[in-house]
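Trainee: Sequence plus the predicted model coming up.
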Amino acid sequence: MTLHDLSEKDVIQIKTGENLGRIDDLLFDEHAAKLQSVILRGRGHLFGLLGYEEDLIIPWESIRNIGTDVIMVDAEPLPAQHRTKRCQ
């Protein structure tokens, strides 16, 4: 499976059923030669004109199942009101 294959799947939080987004990047530990986590870029507000939510980093160990359409994770995302905006 490639990063492109992973990026086409929605990431779903198992406990709440919330769609967290899609994988945009991976963190790789070059010393241990293993994947550390996946990165979901923060969602834009008004096409990014009003900033972005903070990126969500999910440890690789939190991924419970990779299906044909979705990736199920057991990770607690920060509530939207506590996430800070980033500007690009």
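Mentor: Thanks, I have it.
Trainee: can we go C-alpha only for contacts and neighbour counts from here?
Mentor: Noted.
Trainee: Name the residues of the lengthiest strand in the chain that are buried.
Mentor: Using DSSP state E to define each element, the chain has its longest strand at strand 34-40. Residues of strand 34-40 classed as buried by neighbour count (16 or more other Cα atoms under 10 Å): 36, 37, 38, 39, 40.
Trainee: then this one, side by side with the first:
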Amino acid sequence: MSESVKFYSEMERYEIINVNDGDRFNCLGNNDIIIDEDGNLKLLVLNDNKSKFGLFSKSEFVEVPWEYVKKIGSKTIIIDAEEKMLKRSR
């Protein structure tokens, strides 16, 4: 098997970082990936719960188009996206 192949079971612990503003979005396993009917990766749906009182606050989600994923490293997934380009939802 090629060394460039990464398994989701390994990547689910990778932390997601936006190099544009330094935001961190927890691990891939705590977020979602949207895949289209052809098997192409389309979106990362990131849980952006900044509150320390997670039990009482509503989660906010950030949709990151796959083209903003710049690098998948050994322990991180690097995205480069400006805040105004991201769709937020609850």
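Mentor: Received it, and whenever you're ready, just let me know what you need. This one's a predicted model, so the numbers in the text were calculated from it and none came from an experiment.
Trainee: Tell me the counterpart of residue 22 of the second structure in the first structure.
Mentor: Here residue 22 of the second structure is matched to residue 17 in the first structure, going by TM-score structural alignment.
Trainee: roughly how far apart are that match and residue 66 of the first structure?
Mentor: For residue 17 of the first structure, the distance to residue 66 of the first structure (Cα to Cα, to the nearest Å) stands at 15 Å.
Trainee: Show me what secondary structure element comes after the longest strand of the first structure.
Mentor: Later in the chain than strand 34-40 of the first structure, the nearest helix or strand by DSSP states H and E is strand 52-53.
Trainee: quick check: that next one aligns to which part of the second structure?
Mentor: Against the second structure, strand 52-53 of the first structure falls on residues 58-59 (TM-score structural alignment).
Trainee: where along the second structure do the helices fall?
Mentor: Applying DSSP state H to the second structure gives helices spanning 8-11.
Trainee: Next, the mean deviation of the longest strand of the first structure compared to the second structure.
Mentor: Here the mean offset of strand 34-40 of the first structure against the second structure after fitting is 1.0 Å, by mean Cα distance after the TM-score superposition for the first structure.
Trainee: Check which helices and strands that strand sits against.
Mentor: strand 19-22, strand 25-29, strand 56-59 (3 or more Cα pairs under 8 Å, 6 or more residues apart in numbering; DSSP states H and E).
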